[in-house]
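# Everything below, folded, please.
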Amino acid sequence: MPVIGFRIPDFESLYGAPVDRDRLLEELPMLGGDLDRVSGDEVHIEYFPDRPDLVSVEGIARAMRSFLGDERGLHHYELAAPEGTLEVDAGVGPVRPFILACHVRGLEPMDDADIKRLMDLQEKLAFGIGRRRSRVAIGIHDARDTAPPYRYHTVDGDHRFVPLAETKETTVRKLLAENPKGKAYAHLLPKDGPFPVITDKDGHLLSFPPVINGAHTALRAGTTDLLIDLTGPDLPTLRTTMAILAAAFLDRGATLTPVSCVYPDDAAFGASAGKTLVEPDMEPYRGTLSVKETERVLGLGLDRMDIIHALERLGHSATPCGKDPDEVHVLSPAWRADLLHEWDYIEDVAKGHGYRDVEGTLPKEPAFGSTHPAEKRARLVRTSLIGLGYLETTSLTITSEKALFDRFDLPRPEGDEAPVRVVNPVTEDQTVMRTWMLPSLFGILEANRHRDYPQSLFEVGQVVDPSGHNGWHVAAVRADARAGFTQVKGVAEALLRDLGVKATVAEDDHPAFVPGRVARWQVDGTTVGRCGEVHPRILERSELRVPVVALEFDLDRLLPVQTVEPVQQQA
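Down below sits the predicted model:
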């Protein structure tokens, strides 16, 4: 979890008043964190990663103004009119399609400590909500030596520029191979290009996202004006990150001037094609909360006004619904990245009410637990595959149709066969529930293609069929120069033997696998899984440079839980 350090005098200047030190240290963890250490007027607190708006002293002070002070409810910010443009070229669409930008003006002249604090915020956001720059990369530039119009476009590997903290030109290709930042983030870009860059009206290279900025706009002491750029594949995440940064700068008294990002009319940009995006957008999120559901979850006996007051302590604006006495309308800050479900609002109600006021109770009767048969089955599978040299992974059950079907040349099912769809998805890569698990493992292989081989991975987890029923699968992949069908068939046979299952094998056909090198496994005439060599075109699409073999079994068909006896726990 991120540890945020700040000085109490700086906190008080942002808070707007002196604070009682003891009360501050007592209340800070109530927002969702743990005090790490206190040294003099230096406070270090560890916050949960679901609150990226709290990874800066500005965000903490803003939250505490609502939680402790009189500034309850939604914070409102004013932005300047848009100024300047940034042209987005169609070539960045397949590489890193989205960009947002804004100018920050009127800061107090920055010293080295201010620059260090800003870089710390940049890195924490890029690491957390930005998923190590795969979702969001942040560029912060000294705006004194640059001006719009800006351009977001691509270059080849021979393009030359002077990277940040360097004095000599280098090529993009050489930087990716030799520079520490280049080697750390090269896997986020196509191996052979093209590569995205941001340039200004004079052609100066400002940034090579998501890797490194150019030296031309390096931050220097004394600057009062900045240019901020955010790039990534997921526009909603960029917008939330921009709102977090914007609120931090506005709390410092700066003026924010959006840059109009002009997108081409190209399908690669989705709903943004042909549009002009003006960010940050500080408009609040709208949500609703049920009084009955809040009571069911918390059991605190709170009425509607109690809930409204609790939400206002957490920086929301809440009003009763005139027509429905069970409903509360909520307006939430644009920088809150964690509000995905009604229960997230209920969690804020608990915080606003005060965890100290929640009395704990002990169960009236003793209860004895036991291992669920499905978990015992999963342990058997894990033991077998770990013994075969595979490393267990865990991934999300939420994915996208592109990852589930398009990547493997499978038609997208429609009607009753379509996957369960997420209502109001937060990101474009989390729109449906997965129906099989190999795509999840392939995503992990893609993210680790810069690591050494061989890589042997497996996962035991849930999938969701089109009817909404959850089922258990196991999938495994091995990326290795010597990987072949005989090898993966041997792994499947060993797994079945360890589970005590007798199955027959027959030739199969599947678009994701090499014809003639894929087999299906059957138990009593029912197909329970398949294994084989992944087709080279799939590997090329994922930029995997070694052969990959894979297997996947439906555990509910392979070994029904009714056949697995639970392990009784000792009282």
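# make it CA atoms for all contacts and neighbour counts henceforth
Will do.
# Show me the helices in the stretch 201-350 of the chain, by range?
Ranges of helices in the stretch 201-350 of the chain, per DSSP state H, counting those that start in this stretch, are 235-251, 291-298, 304-313, 342-353.
# Make a markdown table out of those and add mean neighbour count and distance to residue 463.
Formatted as a markdown table, the helices of the stretch 201-350 of the chain follow (neighbours: other Cα atoms under 10 Å; distance: least, Cα to Cα, whole Å):
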| stretch | mean neighbour count | distance to residue 463 |
| --- | --- | --- |
| helix 235-251 | 22 | 25 |
| helix 291-298 | 16 | 27 |
| helix 304-313 | 22 | 35 |
| helix 342-353 | 20 | 23 |
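# One more sequence to fold, the one below, so I can look at both together:
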Amino acid sequence: MPTIEINKKELEHYLGRAVDDKRLQESISYLGTDLEGIEDGVIKVEIFPHRPDLLSVPGFARALSQFMSISKKPKEYKSKSSSYVVNVEKLVNSVRPYTTCAVIKNVKFDDQKIKEIVQIQEKLHITFGRQRKKCAIGVYPLEAIKFPITYTAKDPKQIEFVPLESRKKMNASQMLSQTSSGRMYGHLLEGCKTYPVFLDANNEVLSVPPIINSHTVGKISDKTTDVFVECSGFDYITLSQCLNMIVCALSDMDGDVYEVKVHYPNSVKKNPELKPKKMKIPFDLVNKRLGLSLSKQDVKKALLRMGITTEKDTALIPPYRTDFISYADIIESVAIGYGYQNFEGTIPDVATVGKEAPLDVFKRRLSDVLIGLGLVQVSTFHLVSKDQVEGDGVWTVDAKTSEHDTLRNQLIDPVLSTFGINRGHEYPQRIFENGIVFLQKGKEVIEQERLCCGISGADTDYTQIRQIMDMIGKRLGLTVQYKESKDPFFIEGRSAQILIGNTAIGRIGEVSPKYLAVYKLEVPVAIMEINLDELFLKVD
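Next comes the predicted model:
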């Protein structure tokens, strides 16, 4: 989890008053963050992943001010209309198709504020942006660029500019090997024939996302007062949320926010979108889940301490909060706002004896066998993209990102995705995952425990993965049989059904080149996937 450093005097500036260390320590801990310490006027705080809005000093001060009741009402963020335009061309569809943009004026930058802006970018890149894969951020001095801005894609050899903190002009291909950012993030453009680029009306390069800004027009200084901010990536909602966090932080630095019209080939978006999100407050569930007897007014008071205003029985979620997905998030906010220290402990009047579930004991035994065979256990998300399910999957309503909008119904794609992510590492690679998949039977969704093992390497073949399945059968005292079959995941003639007696419990084979290409894998992969629920029933 990321740690931020906050200058105490700067924090007190945003709070509007001095606060003694003891009160500060208590409030920071109760807010739901981990205080590492206060030393020499510097506060070190560990921020949990679900609160990226706290990664900036203004954002942290905003939350703390509300929680400590210093601020009586949360600030309402609004943008002013403007004539600023960014044109997005179709050419970026295959590289980084979306961008969100804003202009902020009248920020009095000094060394401290510049340091804060750099910290916001770095921390959001690492966490919310997944090392710039999901989201890349650019901040530019407005006086150095001319609108309209064009977001397009070009041959990297035709993109020439002076990269940030560099002295010589180079093209985008050279930039990947000759700059530290290029070496660190160049893999994100691996295999791309064209690179995304922001150009101003003078055809001046602003940046090549997600790698680096231009030194000429992409570096802010203590003379800067107005800035242009852009976020680029693959999911519009993610980019909009990221932009909101940056914009609100700059607004808290006394900046004035101006909207930017982003013209896509088939639509026009106005950024930033600062209207609060509305969620119904589940008053009955709040008390049921927390074991309290709070009145509606008490619930609203607790939410206000968390910076959330209310309108009748509706919570108004601020634009910089990205962690509100369901009613459970409202209940959690009520609990923190009420104060965990105010909960009274009670001794249950029912005596129970707990023990590990038999299926979990069985799964642990299998894991021990596989680890002994040199496999590394991995754990992937239950939610995947729609193209990573087999047949009709179970889709989520109002998904926040297209990368995680469907419940997985097999483990082969997630394991292949893991190989794809780690293709730059040493081979051979041997991994396994045991986890839940979700199958739709009529109107019912059934959970099923499965095990998937994969081997990837230059000499990987069907025999190697079968040896692993044979060893599992031997350790469990079962006779494993194989029946040749056709499976779209596997090469024809190198795949089979896995049987225990007359019961088919899984499938095994060498992965088809078609699927290897999807995950940009250049070495053979062999995989087996079995139904652990069925296998468990076969064990004596």
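# Could you quantify their similarity as a TM-score?
With the length set by TM-score structural alignment, normalised by the length of the second structure, the two chains reach a TM-score of 0.94; 535 aligned residues with a Cα RMSD of 1.9 Å.
# before we move on, back to that, just put the helices of the stretch 201-350 of the first structure in TSV and tack on distance to residue 214 of the first structure.
Below are these laid out as TSV (distance: least, Cα to Cα, whole Å):
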stretch	distance to residue 214 of the first structure
helix 235-251	21
helix 291-298	50
helix 304-313	42
helix 342-353	40
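# nearest to residue 476 of the first structure, of those helices?
Evaluated over these, closeness to residue 476 of the first structure peaks at helix 235-251, with 30.4 Å, by Cα to Cα.
# okay, and stretch 330-343 of the second structure goes to which residues in the first structure?
Mapping stretch 330-343 of the second structure onto the first structure (TM-score structural alignment) gives residues 345-358.
# Pull the contacting residues for residue 215 of the second structure.
Neighbouring residues of residue 215 of the second structure by Cα atoms under 8 Å, 6 or more residues apart in numbering: 162, 163, 164, 165, 166.
# neighbour-wise, which of these leads?
Neighbour count (other Cα atoms under 10 Å) singles out residue 163 as the most crowded of those, with 29 neighbours.
# That one contacts residue 213, doesn't it?
Yes: the criterion here is Cα atoms under 8 Å, and residue 163 of the second structure meets it with residue 213 at 6.0 Å.
# related to what we said a few turns ago, indicate which one of the helices of the stretch 201-350 of the first structure is closest to residue 404 of the first structure.
Between residue 404 of the first structure and the helices of the stretch 201-350 of the first structure, the shortest gap by Cα to Cα is with helix 235-251, which sits at 20.7 Å.
# List of residues touching that closest one?
For helix 235-251 of the first structure, contacts defined as Cα under 8 Å, 6+ apart pick out 14, 52-53, 56, 58-59, 77, 98-100, 104, 125, 129-130, 135-136, 230-232, 255-256, 279-282, 334-337, 426-427.
# After superposing, tell me the mean distance of that helix to the second structure.
Compared with the second structure after fitting, helix 235-251 of the first structure deviates on average by 0.8 Å (mean Cα distance after the TM-score superposition for the first structure).
# list the contacts for residue 169 of the first structure?
160, 161, 162, 163.
# oh sorry, the question was meant for residue 330 of the first structure
Residues in contact with residue 330 of the first structure, defined by Cα under 8 Å, 6+ apart, are 285, 286, 287, 288, 289, 316, 317, 318, 319.
# go on, residue 531 of the second structure?
Taking Cα under 8 Å, 6+ apart as the test, what residue 531 of the second structure contacts is 448, 449, 450, 451, 505, 506.
# Kindly recompute the last result at 7 Å.
Contacts were defined as Cα atoms under 7 Å, 6 or more residues apart in numbering; by that measure residue 531 of the second structure touches 449, 450, 451, 505, 506.
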